[in-house]
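Enquirer: sequence first, predicted model second:
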Amino acid sequence: MATSSSWFFWAALSACFAALTAILAKLGIQGVDSDFATLFRTVIIVFVLAAFVSLAGKWTDPRLLSPRKVLFLSLSALATGASWVCYFRALQVGAASQVAPVDKFSLVLVAVFAYAFLGERPSWREWLGIGLVAVGVVVIALAGKRATGA
C-alpha cells in the first residue's frame, strides 16, 4: 500500500502514463471508431488489472464490499467510462496537444468538487495554481478555435 509520503511519486507516474495515453491513443485511433477503440482499450485494461490483482495477492471477494462502496465505485466507473468515450472522440477529431490539456481541466473541477463535497480546503497558493491551469486551458481552447477557424 502506498504511504502518504509517496503520493507525489504515484501522481507524477500517473501523469506520465496519461501523457503516453494521449499519444498512443491518437496513433491507434486513426481509422477506428472511437467507441470501439474505447471498448478495446477497456478490455485490455480489465485483463491486465485482473492479472495484476491476482498475482499481487490482492483479490478480495467483491460481495464483502458495503453497499455504499459499491455505489460510489460503480458511479466512479460510469464517470470513467463517460470520460474515456468523450476523450477518444475528442482525440479522433482534435490534436492531442489541444485535447489532453483541455481534458486536464478536470484538475480545476476536482478542486471545486473536493471543496464543495469533501470539505477540502486548498491554500491560496494551491488555488493560484488551479487558477493558472484554468487560464491555460482557456488559452489553449481559444488558440485551437482560431487555428481551426471555428
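Expert: Thanks, I have the structure now.

Enquirer: rest of the way, CA atoms for contacts and neighbours
Expert: Will do.

Enquirer: buried ones in the longest helix along the chain?
Expert: Longest helix of the chain, by residue count under DSSP state H: helix 67-93. Neighbour counts over helix 67-93 (16 or more other Cα atoms under 10 Å) mark 84-92 as buried.

Enquirer: and which of those residues is nearest Val43?
Expert: Trp84 (13.0 Å; Cα to Cα).

Enquirer: surely that closest one meets Thr38?
Expert: Yes. Counting by Cα atoms under 8 Å, Trp84 does reach Thr38; the two are 6.6 Å apart.

Enquirer: contact partners of stretch 104-118?
Expert: Contacting residues not belonging to stretch 104-118 are listed as 120-122, 130-131, 133-134, 137 [Cα atoms under 8 Å, 6 or more residues apart in numbering].

Enquirer: can you show me the helices along the protein?
Expert: Using DSSP H, the helices assigned to the chain run over residues 7-28, 34-55, 67-93, 96-103, 106-113, 124-148.

Enquirer: here's the one I want to compare it with:
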Amino acid sequence: MWKLYAVLSAVFAALTSILAKIGIKGVDANLATAIRTTVILFLSWGIVFAIGEHHAIRSLTRHNWTFLILSGLATGLSWLFYYKAIALGDVSKVAPIDKSSIVLTLILSYLILGEPFTPKTLLAGGLVVAGTFLLLGK
C-alpha cells in the first residue's frame, strides 16, 4: 500500500509544481506559499478531525513534538525557496534540482538513521544526479 501512496504523492507533487507556476504569475512567492500553506492546514486538520485522530494529540511526546516541529520548519523553508525558484525560473529546470533531494535523503538516511547503502541505492542515486545534470544541460 505504501507504494500506491508514494505514486500518488509523486502525481500530486507534479501537479503542485504546474499549478503553482500558473497561480504564482504576478504574485509574490512568499504570499503564494502562505496561501498554499493555509489550504494545506485546513485540509490536514479536516482529515484529522474527520477520521477522529485529533484525540491522539495528547499522546505525543516531547520527542514527537520536537521533530515534527523541526520537520515543519524544514518543509516551510523548502516551500518558500521552491516558490521563489519557480517564480524566477522554469519549472522544468527547478523541479529536477528540487528532486535531487532524493540523493540528499539517501545520504542523510544513512548518516542519521543508519539505513544501509546498497548497490541499488548507490546506482539509483547516481542516476538521479546524472539525470538532474542532463536535464539542466543546454
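Expert: Received it, and whenever you're ready, just let me know what you need. Keep in mind that what you see is a predicted model, and the values were worked out from it rather than measured.

Enquirer: out of the buried residues of helix 67-93 of structure 1, who's nearest Ala77 of structure 1?
Expert: Trp84 (10.5 Å).

Enquirer: let me see the contact set for that closest one.
Expert: Contacts of Trp84 of structure 1 (Cα under 8 Å, 6+ apart): Thr38.

Enquirer: quick one: map it onto structure 2.
Expert: Alignment note: Trp84 of structure 1 maps to Trp79 in structure 2; criterion TM-score structural alignment.

Enquirer: map Val7 of structure 2 across to structure 1 for me.
Expert: With TM-score structural alignment as the criterion, Val7 of structure 2 matches Ala12.

Enquirer: in structure 2, what stretch matches stretch 127-138 of structure 1?
Expert: With TM-score structural alignment applied, stretch 127-138 of structure 1 matches the range 122-133 in structure 2.

Enquirer: list the buried residues for the matching stretch?
Expert: Buried positions in stretch 122-133 of structure 2, judged by neighbour count with 16+ other Cα under 10 Å: 125, 128-129, 132.

Enquirer: what does that stretch contact?
Expert: Under Cα under 8 Å, 6+ apart, the answer for stretch 122-133 of structure 2 is 96-97, 100, 102-103, 106.

Enquirer: that older thread, what about the longest helix of structure 1, how far off from structure 2?
Expert: For helix 67-93 of structure 1, the mean deviation from structure 2 after alignment is 0.4 Å (mean Cα distance after the TM-score superposition for structure 1).

Enquirer: quick one: that helix to chain centroid distance?
Expert: 9 Å (Cα atoms, centre = their mean, to the nearest Å).

Enquirer: how about JSON lines for the helices of structure 1, with distance to Asp61 of structure 1 added?
Expert: Shown next, in JSON lines, are the helices of structure 1 (distance: least, Cα to Cα, whole Å):
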{"stretch": "helix 7-28", "distance to Asp61 of structure 1": "26"}
{"stretch": "helix 34-55", "distance to Asp61 of structure 1": "12"}
{"stretch": "helix 67-93", "distance to Asp61 of structure 1": "12"}
{"stretch": "helix 96-103", "distance to Asp61 of structure 1": "34"}
{"stretch": "helix 106-113", "distance to Asp61 of structure 1": "30"}
{"stretch": "helix 124-148", "distance to Asp61 of structure 1": "39"}
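
Enquirer: what's Ile29 of structure 1 aligned with over in structure 2?
Expert: If you follow Ile29 of structure 1 across to structure 2 using TM-score structural alignment, you land on Ile24.

Enquirer: list the residues that contact that match.
Expert: By Cα under 8 Å, 6+ apart, Ile24 of structure 2 lies in contact with 32, 87.

Enquirer: over to Ser34 of structure 1?
Expert: Listed by Cα under 8 Å, 6+ apart, the contact set of Ser34 of structure 1 reads 85, 88-89, 92.

Enquirer: right, I'll call it a day here.
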